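Peer 1: 3D, please:
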Amino acid sequence: MSNTETWHLELEPVDAWYFGDAGPYDMGEASQTESKTLFPPHAPTLVGALRAMLARAKGWDGRSRWNEGTNVDLRLEEVLGKDYWDLGQVRFEGPFLTRVQSNSDANEVMVPMPLHILGRMKELDTKEKTEVWEPAARLRPGNNAVLCDMGRVRLPKIASDKPERGLKEPEGIFVTVAGLEAILRGDLPATSEVVRSRDLWRGERRVGLERERESRTAKEGALYSPTYVRLKPGVRLTMGVSGLPEDWVSEKFTLPGLMPLGGEGRMASVERLEGAAMANAPLEAIAENGRMSVTLLTSALLTPDDTTVTWPRPHSALAENIPGTIVSACVGKPHYIGGWDSLKRKPVAPQPFVPAGSTYFLEDVDADLETLRQLHGSCIGRRQAFGFGQVALGVW
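Peer 2: You can find the predicted model right below:
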């Protein structure tokens, strides 16, 4: 019997992490000396590592198929799935960044800033050269439709009679749960609730080479220079896990202290959190006005199948379970997410995902409070078991 309780697992690097993107990293090529790490990592990277960790905790030897071996739990395939895309009965949420609050031991969750929030850099201290990203304006659907390549569309415009110049989209900007709640209500978040990526992690470039055994000199074409990611103190990655059997989540079941994660099998410590807060949504206002915004907290696979690359467009529905019609949207550039199938020993073809932070504006939303309550925090699109497509509902 599976458990509906969600575990929130906190992952902290022992040293530094490396998460490669979909680009080549082959010996002798120029990309070997220009490899950058991808952070935060996409869900399949963490899902694969956590599935392997849970399997090892239940007797898997790390080499054989999950149901083979003398001391292995024979339910591994049923619980954790049979291949790359089949997750069995387990479900994941995230990943999200968390940070220990300076005035307490509690963790605060951070998500990518919604793309309909614009801001500017503001200098706090000239001598110390410290800056913050200050939210300054919101985007909303324009009043008049404009003819473009998608037909007649109400393109986003700044929700102000006297818009400022020089405002920029929130690239590399995160917001806390408290700040997200303000955005969902139609307000701007406080500057104190905004965090830049440079305050959460930094890149760390390293150089390596292979030497000739005889001459002990550098081997031609064997120089590589990856960029690792080093988290700032108190910053973690968090992933939610649900659907585990009752005996797996009992007090007798203990998590391993360490697990390999990312490129080169670098280590991460694993701890269980009591829970992660979810932003509240103004559901009553949505039900009354019949308009709502849908913001992606995690990347979403919104293509209908593996061969089609078309995303939802204006004048259509966003997803089968989302009421209303798309009026306009603030959507980022696609993320092509693939992976590595360890059973077939070949890469998984990358697919275009709508990035987290993208926001859709809908109208003609006919739904009661209970329906909206179930939608808030749920997932849309495909591959939902990986945590893709988690949404937050707001007003506009």
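
Peer 1: contacts, neighbours, all on C-alpha from now
Peer 2: OK.

Peer 1: residue 193 reaches residue 176, doesn't it?
Peer 2: Yes - counting by CA atoms under 8 Å, residue 176 is a contact partner of residue 193 at 5.4 Å.

Peer 1: the two: which is more packed in?
Peer 2: residue 176 (23 against 17; other CA atoms under 10 Å).

Peer 1: tell me which residues touch the more buried one, please.
Peer 2: Shown in contact with residue 176 (CA atoms under 8 Å, 6 or more residues apart in numbering): 108-111, 193-195.

Peer 1: find the centremost residue of the chain, please.
Peer 2: In the chain, the residue lying closest to the centroid (CA atoms, centre = their mean) is residue 298, at 4.2 Å.

Peer 1: biggest strand in the chain, by residue count?
Peer 2: Assignment by DSSP state E gives strand 130-141 as the longest strand of the chain.

Peer 1: which other residues reach that one?
Peer 2: Outside strand 130-141, the residues touching it (CA under 8 Å, 6+ apart) are 116-125, 154-160, 163, 167, 173, 188-191, 194-196, 327-329, 361, 396.

Peer 1: next, the structure of the following sequence, for comparison with the previous one:
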Amino acid sequence: MSNSVTWTIEPIDTWFFRQGTPYDLGQQVLTGDVVFPPHMSTIQGAIRTAIARAQGWQPGQDDKWPDILGTPDDLGEMSLEGVFLQKNGQWLFPVPRHLMKTHQNLIYLKPGPLVDSDLGSCALPIVDVTGSEDDKVSEIEDAYITEEGLILCLQGQRPPMNSLVPNECLWQTEIRTGLTIHDQTQTAEPGLLYQSTHIRLKKGVAMAIRVEGIPREWQESIHAFPLGGEHRFARVTLSENSIPIPPFQVHPSRDGYVRAFATLITPGLFTNPSHVLRYGPFSEPCLSAVTGRITMRGGWDLKRHMPRPLRPFIPAGSVWFYRLTEDAWDSLKRLHGHHVGLEAEYGFGHIIFGQWEE
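Peer 2: Below is the predicted model of the structure:
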């Protein structure tokens, strides 16, 4: 049987995912502390635990943990792709950060002429086209882009506005209030209330993760598993559907140069993230970049019962522009649909290329 399968994951009720901030008695998890979609650092542990349980493992039985599922510090023979979102079966992707919006249209940023700045001589991003003098250009925040929209974006064409799917069409937050229960009496502790913010997905919305390297028969008995805080359960459906990575469509221009941009569709983990933000993830330095802020993500160490250290990730959607000779381009284009940076087996640094026009 195939050792590559896609997990489509839906909540049974709500989910509780938060940032790596303290959450102790008397503290609150507000909307700004919520993380969705959850980071792969969180998902991978839940998936591996579910597979191990299906093979007879229970917490504390280290001798029954399947070797192919790795250790707390590696995935063993497993590799993962994601985390991606789906709505009614349609795949959604992070919006490339050089795609901007006006009141009625989507437009692009592109490298401008060389200027002197605090970064040295560089080509800062400028607006490619504006709809009118009255149009205000703004970033696209809190939205995803459809597969069809992403393909147009990689071709250098402007996708329609309806190719964007706002977060509010995918999920909503819910404030939950609870109280502390005394361990011995199982009654409420007076005055010890807590508050958390949960995620409720809209109808038809799910997460999708590709699991490779593990026999499918090991996974077929898994129909639900705990995911996230408070051991909220998730429902899982297995399929052979692969991630629809857009086709490679970058071509040399008439002057012989290749004008390509690289964009991450999953967060990237790098040895020197500040260098990558400025110069790009390849040995060939970029011409210009439009990147997001570094985010700190950790996870939970099930074996050691403690949080994992926070690490800096470059967010998905970050874009780097290149103007390359065909010889220099030959060494980069093979990376389309592959990974750059550290821990590719976790799905980090999934990168694709598109074309821009000067």
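
Peer 1: work out the TM-score between the chains.
Peer 2: Once superposed, the chains reach a TM-score of 0.89 (TM-score structural alignment, normalised by the length of the second structure), with 352 aligned residues with a CA RMSD of 2.8 Å.

Peer 1: now restrict the contacts of strand 130-141 of the first structure to buried residues only.
Peer 2: Neighbour counting by 16 or more other CA atoms under 10 Å classes 116-120, 154-156, 158, 167, 173, 188-190, 194-196, 327-329, 361, 396 among the contacts of strand 130-141 of the first structure as buried.

Peer 1: out of the contacts of residue 176 of the first structure, who's nearest residue 341 of the first structure?
Peer 2: Nearest to residue 341 of the first structure out of the contacts of residue 176 of the first structure is residue 111 (CA to CA; 28.3 Å).

Peer 1: show me what residue 258 of the first structure lines up with in the second structure.
Peer 2: Here residue 258 of the first structure is matched to residue 224 in the second structure, going by TM-score structural alignment.

Peer 1: now residue 333 of the first structure
Peer 2: Aligning on TM-score structural alignment places residue 333 of the first structure opposite residue 293 in the second structure.

Peer 1: do residue 196 of the first structure as well
Peer 2: Under the alignment (TM-score structural alignment), residue 196 of the first structure pairs with residue 166 in the second structure.

Peer 1: contacts only, for that match.
Peer 2: So residue 166 of the second structure contacts 142-144 (CA under 8 Å, 6+ apart).

Peer 1: counterpart of residue 318 of the first structure in the second structure?
Peer 2: Using TM-score structural alignment, the equivalent of residue 318 of the first structure in the second structure is residue 281.

Peer 1: right, and residue 351 of the second structure touches residue 341 too?
Peer 2: No - counting by CA under 8 Å, residue 351 of the second structure does not reach residue 341; the two are 10.1 Å apart.

Peer 1: more neighbours: which of these two?
Peer 2: Counting neighbours by other CA under 10 Å for residue 351 of the second structure and for residue 341 shows that residue 351 has the greater number, 24 against 17.

Peer 1: so what's the match of residue 258 of the first structure up against?
Peer 2: If you count contacts by CA under 8 Å, 6+ apart, residue 224 of the second structure has them with 233-236.

Peer 1: show me where the stretch 51-200 of the first structure has its helices.
Peer 2: Assignment of helices within the stretch 51-200 of the first structure using DSSP state H, counting those that start in this stretch yields the ranges 76-80, 177-184.

Peer 1: dump those into JSON lines; add mean neighbour count and distance to residue 248 of the first structure as well.
Peer 2: JSON lines is the format used below for those (neighbours: other CA atoms under 10 Å; distance: least, CA to CA, whole Å):
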{"stretch": "helix 76-80", "mean neighbour count": "19", "distance to residue 248 of the first structure": "10"}
{"stretch": "helix 177-184", "mean neighbour count": "22", "distance to residue 248 of the first structure": "30"}
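
Peer 1: can I get these in TSV including distance to residue 95 of the first structure?
Peer 2: Below are these laid out as TSV (distance: least, CA to CA, whole Å):
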stretch	distance to residue 95 of the first structure
helix 76-80	18
helix 177-184	15
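
Peer 1: do you know which of those lies nearest residue 340 of the first structure?
Peer 2: Counting by CA to CA, residue 340 of the first structure lies closest to helix 76-80 out of the helices of the stretch 51-200 of the first structure; the figure is 17.0 Å.

Peer 1: centre of the chain versus stretch 179-187 of the second structure, how much separation?
Peer 2: 38 Å (CA atoms, centre = their mean, to the nearest Å).

Peer 1: out of the buried ones among the contacts of strand 130-141 of the first structure, list just those in strands.
Peer 2: Using DSSP E, those in strands are 117-120, 156, 158, 173, 194-196, 327-329, 361.

Peer 1: and of those, the nearest to residue 205 of the first structure?
Peer 2: For these, the nearest to residue 205 of the first structure is residue 196 (20.1 Å; CA to CA).

Peer 1: the closest one and residue 234 of the first structure, how far apart?
Peer 2: Per CA to CA, to the nearest Å, residue 196 of the first structure is found 15 Å from residue 234 of the first structure.
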